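Enquirer: Got a predicted structure here, sequence first:
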Amino acid sequence: MIVTLISKAYQLLWGDLITIPLPGGSSLGLSLLVMILIPSGIYFTVKTRFLPFRLFPEMIKAVLEKKNVQQKGAISGVQALIVSTATRVGMGNLVGVVAAISAGGAGAVFWMWVIALLGSSTAFVEATLAQLHKEKDPLYGGYRGGPAYYIHHLFVKEGSKKKRSVIAVLFALSGLICWCGISQVVGNSVSSAFENAFHIPPLYTTIALVAVAAVIVLRKNATVKVLDIVVPIMAVCFFAMTIFITIKNAALLPSVFKQIFTEAFGIRQVAAGGIGAVIMNGAKRGLFSNEAGSGSAPCAAAAADIDHPAKEGLLQAFGVFIDTIVICSCTAMIMLLTPEKLTNGLEGMDLLQASMQFHLGEFGVIFIAAILWLFSFSTFIGILFYARPNVAYLFGDNWTSQTLYKILALVMLFVGGMAAYTFVWDLGDIGVGLMTVFNMIALFPLGSQAVKAMNDYEKQLGVKK
């Protein structure tokens, strides 16, 4: 009964609600989330006057700016970016990209890029709103906030006796469900990769993973300190290895880019009736990977002690660029520079490991397993940082509820490491889907506040409209 309900909810959110026929016998299937997020991305891109292009130099400046934290216990804007990057950059950037290319061809990469550029504007709006509606955190110190808090302020007027908003409660619950589901995916991904690469039984890998995670997440403020170290290392290592592989295969680059752009516009796919698969696999993977609009990243953005709300919005917009334009493109290059005959019939992690073995030999298989461990581990640490303000919104400011949720997530991490339960993975997808729906209810009416903050920031910078 429960499994059937989960399956139907998943189909409602991620399945094709509308099918549009295309030339050549193809069709374009549109899911509810695609129909929400892509128009939203276009709307906010226009509303912010094409912010991802206009203010990209300001994003770089914000990243390079010296940390200046005034509030005790708070984190800097860049540290909030690192936390959100830790959760964005995960399994989806590796196996998810492989799946998108397998199903939609090289052209799916182009549509991932397009979705990332649109998603940057949505990410800016939700992160800026998180800053505008943040509160002081009496438990951890610093600040807290996110969609549950700006949704609350939208529906509960100041001075009202209501302590909670129904929509805000539903968002917070959806987030906690989603992050429990992701905990299982993380455990299973790591144990499977280590079993394939090193032949280590899942039990040993899982015990080690849970033990290390417990030491970090059960301490009061260890999360950000650990991610400050882990995230830059994993991102730089993966990027450097991709650059090495790309330079090594430089002669093939023109044909790879030609393949991406040719298949993106379906010159070959239209004839074969597959243009819909190209577009939607790229779009869905881009939306799922960068999380723009889901309301996850604002939970970290609100915690930043920063001198202007719009600056954190720019940092989170840059996070979408890092996730999709950089990391997802790295995985795509590794795949597309591998001869097809070596990957035929393979899928998921097996396909990615075969590509890495072609490029770097046995070291490549070990490297991708280690990188996956870092990606997945940092995702788990990051989602528990996201959970803090939502647990507080639902259950109040107490250590009991905070600790119980962390223990639940650790249990889910262990269970996922021992076996894959598809319906639980779907539960994670349902969680992020519902988060997106509830978050978007608030983004449109409150979006003008973020645009106003952007205009004020540009005025301070002396940028002409």
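Expert: That came in fine, so what should we check first? Numbering: from 1, shown residues only.

Enquirer: hey, let's count contacts and neighbours off CA atoms from now on
Expert: OK.

Enquirer: in stretch 388-396, what counts as buried?
Expert: Neighbour-count burial for stretch 388-396, with 16 or more other C-alpha atoms under 10 Å as criterion, is recorded at 388, 389, 390, 391, 392, 393, 394.

Enquirer: In helices, which of these fall?
Expert: Cross-referencing these against helices under DSSP state H gives 388, 389, 390, 391, 392, 393, 394.

Enquirer: Redo the residues you listed as a markdown table? Include distance to residue 310.
Expert: Compiled in a markdown table, those are given as follows (distance: C-alpha to C-alpha, whole Å):
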| residue | distance to residue 310 |
| --- | --- |
| 388 | 23 |
| 389 | 21 |
| 390 | 23 |
| 391 | 26 |
| 392 | 25 |
| 393 | 24 |
| 394 | 28 |
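
Enquirer: between these, which is nearest residue 134?
Expert: The shortest separation between residue 134 and any of these is 10.0 Å, and it belongs to residue 389 (by C-alpha to C-alpha).

Enquirer: so that closest one makes contact with residue 145?
Expert: Yes. Counting by C-alpha atoms under 8 Å, a contact exists between residue 389 and residue 145, whose distance comes to 5.9 Å.

Enquirer: what's the overlap in contacts for those two?
Expert: Common neighbours of residue 389 and residue 145, counting by C-alpha atoms under 8 Å, 6 or more residues apart in numbering, are residue 299.

Enquirer: name the helices or strands packed onto the helix ranked longest in the chain?
Expert: In the chain, assigned by DSSP H, the helix with the most residues is helix 422-461. The criterion is 3 or more C-alpha pairs under 8 Å, 6 or more residues apart in numbering; DSSP states H and E, and the helices and strands that helix 422-461 contacts are helix 2-14, helix 32-47, helix 107-132, helix 147-155, helix 166-198, helix 309-320.

Enquirer: Name the residues of the longest one that come out as buried.
Expert: So the one you mean is helix 166-198. Neighbour counts using 16+ other C-alpha under 10 Å place 167-194, 196-197 of helix 166-198 among the buried residues.

Enquirer: do the same with the second one
Expert: Neighbour counts using 16+ other C-alpha under 10 Å place 32, 33, 34, 37, 38, 40, 41, 42, 43, 44, 45 of helix 32-47 among the buried residues.

Enquirer: one more structure, for comparison:
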Amino acid sequence: MNTLQIVSVIDDAATTINGFIWDYILIVVLIGCGLYFTIRGRFLQFTSFGDMLKLLTEKTTISSKGRRGISSFKAFTISTASRVGTGNLAGVATAIALGGPGAVFWMWIIALVGSATAFVESTLAQVYKVDDDKDGFRGGPAYYMEKGLNARWLGIIFAIIISITFGLVFNSVQSNTISLALEGSFGWNRQIVGLVLVVLTAIVIFGGVKRVAAVTSIVVPIMAILYLLLALFVLFTNLDLVFPMFQIIFSNAFGITEVVSGGIGAAILNGVKRGLFSNEAGMGSAPNAAATAGVTHPAKQGLIQALGVFVDTIIICTATALIIIMSNEYLNGSDGIQLTQDALTYHVGEWAATFISVAIFLFAFSSIVGNYYYGETNIEFIRNNMLYVNIYRFIVVGMVYFGAVQEFDVVWNLADVSMGTMALINLTAISLMAPLAFKVLQDYKRQKKQGIDPVFYTRNIPNLKNTDCWDEGPENE
């Protein structure tokens, strides 16, 4: 069996598994958990929105053991670097191409309820974070499964899956989109693009989390602002199309008007799938970044990560959707990043393809380094040994090259399988531990009402155990 046949078999198997996980299980679980967390949290994603914005500017803190961590803003940008990538450009385009404009509505829904899910998982990650050996913190689902559920075995399973999903599969998706965009705009050889990406990725990831944080804290704001400015330009030059566009989105969301593959089923399925890939709420990825922040209270970072879901989907994904739907290019058979390029070209001219190629490089490359960090911290959970971390780094750069030269459908199908499996494990765990996350939120709100800056100690929550970093509480820098 040659390489092409092996890839074909893998692709067929991934398609079959996707049909089962997504059609029958994950959509119900995602929306159900999001609604449950929203109600239990008293609609925190709306009522605490002002707090979220203020918390971004907080300074880092030093733990009682002298650990500093990184700032809330840098932890936010690491997670946003992973969220804001091909899901925002290629993923939105794919959702619209396969599910019609109505898929955008379901992306909004999964983001709005998913913000509460993001709060729960990231707050738990802060509660159960640990000191690392590099003057900082690490944590995530594997850690709260071990410490909160006393299930290290489940943590190891999750750690293996997320290391494969983000460091390997998702990074192949990112490099695939980069190479396709550069090939389409400039005719660049995808193998050469893959080699360049390998070199750039190695330079960053062999520098560790501090370098990852430094890169993403610069690149993410710049790339997001530039892209949004272009989207606003398109919007304001087509104001007469705005109301009809929303009519199209809402009518297709409920199957009133069939477009492309037609009906409410396609709209929901593709909207939820691409929405999850884009904002990652409930998948168990962002908590790994949330745990690295040095904050005085776990709820602070939980709220910041809830904001990340809003920024990713409600703002950036919507900007892409506006550009695509107002162009009608989704009716012409294009898909993925090519559809986004065609739509922008329709609005602003031929130079748009070049702009998107540059934008997708910045979006996707920042995602590559953010994704890698999720893998690294989970490799350290399994075995804290630099030999294993360095082996993992070499495998990561190999998968970056693999993605750059493979076909579009293969890497996206693998991504859907891996993120679906990951999400089911994590959602089960955080549903069991959600009462603790809301007790932490209540403690935060109680202190806010007293007019003090909330500070968390293990003793604040009765019978709370296995918290390495909160026994004496952090001290302000």
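Expert: Arrived safely, thanks for sending. Note that the coordinates shown come from a computational prediction; the quantities given were computed from them, not determined experimentally.

Enquirer: Quick TM-score on the pair, please.
Expert: Scored against TM-score structural alignment, normalised by the length of structure 1, the superposed chains reach a TM-score of 0.89; 440 aligned residues with a C-alpha RMSD of 2.3 Å.

Enquirer: re earlier: mean distance, the longest helix of structure 1 to its aligned residues in structure 2?
Expert: Here the mean offset of helix 422-461 of structure 1 against structure 2 after fitting is 1.8 Å, by mean C-alpha distance after the TM-score superposition for structure 1.

Enquirer: That helix versus helix 32-47: what angle between them?
Expert: Orientation check (axes from the mean of the first three to the mean of the last three C-alpha atoms, to 10 degrees): helix 422-461 of structure 1 against helix 32-47 gives 10 degrees.

Enquirer: Helix 422-461 of structure 1: how far from the chain's middle?
Expert: Averaging C-alpha positions (C-alpha atoms, centre = their mean, to the nearest Å) puts helix 422-461 of structure 1 13 Å from its chain's average.

Enquirer: buried residues in it?
Expert: Going by neighbour count (16+ other C-alpha under 10 Å), the buried part of helix 422-461 of structure 1 is 423-440, 442-443, 446-448, 450-451, 453-458.

Enquirer: Repeat that for stretch 253-266 of structure 2.
Expert: Applying a neighbour-count criterion of 16+ other C-alpha under 10 Å, the buried positions in stretch 253-266 of structure 2 are 253, 254, 255, 257, 258, 259, 260, 262, 263, 264, 265, 266.

Enquirer: which residues sit against it?
Expert: Applying C-alpha under 8 Å, 6+ apart, the external contacts of stretch 253-266 of structure 2 come out as 97-106, 251-252, 267-268, 331.

Enquirer: cutoff 6 Å now
Expert: Contacts of stretch 253-266 of structure 2 with the rest of the structure, by C-alpha atoms under 6 Å, 6 or more residues apart in numbering, involve 98, 99, 100, 102, 251, 267.

Enquirer: and the two most separated of those residues?
Expert: When these are compared pair by pair using C-alpha to C-alpha, the farthest-apart members prove to be 98 and 251, with a separation of 15.9 Å.

Enquirer: So which of the two has more stuff around it?
Expert: The residue with more neighbours, out of residue 98 of structure 2 and residue 251 and counting by other C-alpha atoms under 10 Å, is residue 98; that gives 21 against 17.

Enquirer: residue in structure 1 matching the more buried one?
Expert: Residue correspondence to structure 1 (TM-score structural alignment): residue 98 of structure 2 is matched to residue 103.

Enquirer: Could you check how far its match is from residue 327 of structure 1?
Expert: To residue 327 of structure 1, residue 103 of structure 1 is 19 Å away according to C-alpha to C-alpha, to the nearest Å.

Enquirer: Residue 336 of structure 1 too?
Expert: Distance from residue 336 of structure 1 to residue 327 of structure 1, by C-alpha to C-alpha: 14 Å.

Enquirer: next one: residue 310 of structure 1
Expert: Taken as C-alpha to C-alpha, the spacing of residue 310 of structure 1 relative to residue 327 of structure 1 amounts to 25 Å.

Enquirer: which bit of structure 2 covers stretch 436-447 of structure 1?
Expert: The alignment of stretch 436-447 of structure 1 onto structure 2 (TM-score structural alignment) covers residues 423-434.

Enquirer: Not counting the matching stretch itself, show me its contacts.
Expert: 282, 283, 284.

Enquirer: Now do the same for the first one: helix, strand or coil?
Expert: Secondary structure state of residue 282 of structure 2, per DSSP: H, G, I helix; E, B strand; the rest coil, is coil.

Enquirer: Just give me the match in structure 1 for it.
Expert: In structure 1, the position corresponding to residue 282 of structure 2 is occupied by residue 293, as judged by TM-score structural alignment.

Enquirer: could you list every residue that touches that match?
Expert: Neighbour list for residue 293 of structure 1: 122, 436 [criterion: C-alpha under 6 Å, 6+ apart].

Enquirer: now residue 69 of structure 2
Expert: Residue 69 of structure 2 makes contact with 136, 137, 292, 293, 294, according to C-alpha under 6 Å, 6+ apart.

Enquirer: Out of these, who's the most crowded?
Expert: The most neighbours, when the contacts of residue 69 of structure 2 are compared by other C-alpha under 10 Å, belong to residue 292, which has 31 neighbours.

Enquirer: distance of the equivalent of that one over in structure 1 from residue 452 of structure 1?
Expert: Across the two structures, residue 292 of structure 2 finds its equivalent in residue 303 of structure 1, going by TM-score structural alignment. Remark: distance between residue 303 of structure 1 and residue 452 of structure 1 (C-alpha to C-alpha) = 21 Å.

Enquirer: ditto for residue 407 of structure 1
Expert: Applying C-alpha to C-alpha, the value for residue 407 of structure 1 to residue 452 of structure 1 is 41 Å.

Enquirer: any idea how far residue 166 of structure 1 is from residue 335 of structure 1?
Expert: Counting by C-alpha to C-alpha - residue 335 of structure 1 and residue 166 of structure 1 are separated by 45 Å.

Enquirer: go on, residue 147 of structure 1?
Expert: Residue 147 of structure 1 sits 13 Å away from residue 166 of structure 1 when distances are taken as C-alpha to C-alpha.

Enquirer: Likewise for residue 341 of structure 1?
Expert: Between residue 341 of structure 1 and residue 166 of structure 1 the distance, using C-alpha to C-alpha, works out to 54 Å.

Enquirer: And residue 177 of structure 1, by the same measure?
Expert: For residue 177 of structure 1, the distance to residue 166 of structure 1 (C-alpha to C-alpha) stands at 16 Å.

Enquirer: Now for the residue minimising distance to the centre of structure 1: which residues touch it?
Expert: Relative to the mean C-alpha position of structure 1, the nearest C-alpha, by C-alpha atoms, centre = their mean, is the one of residue 88, at 2.9 Å. Residues touching residue 88 of structure 1, when contacts are defined by C-alpha under 6 Å, 6+ apart, comprise residue 290.
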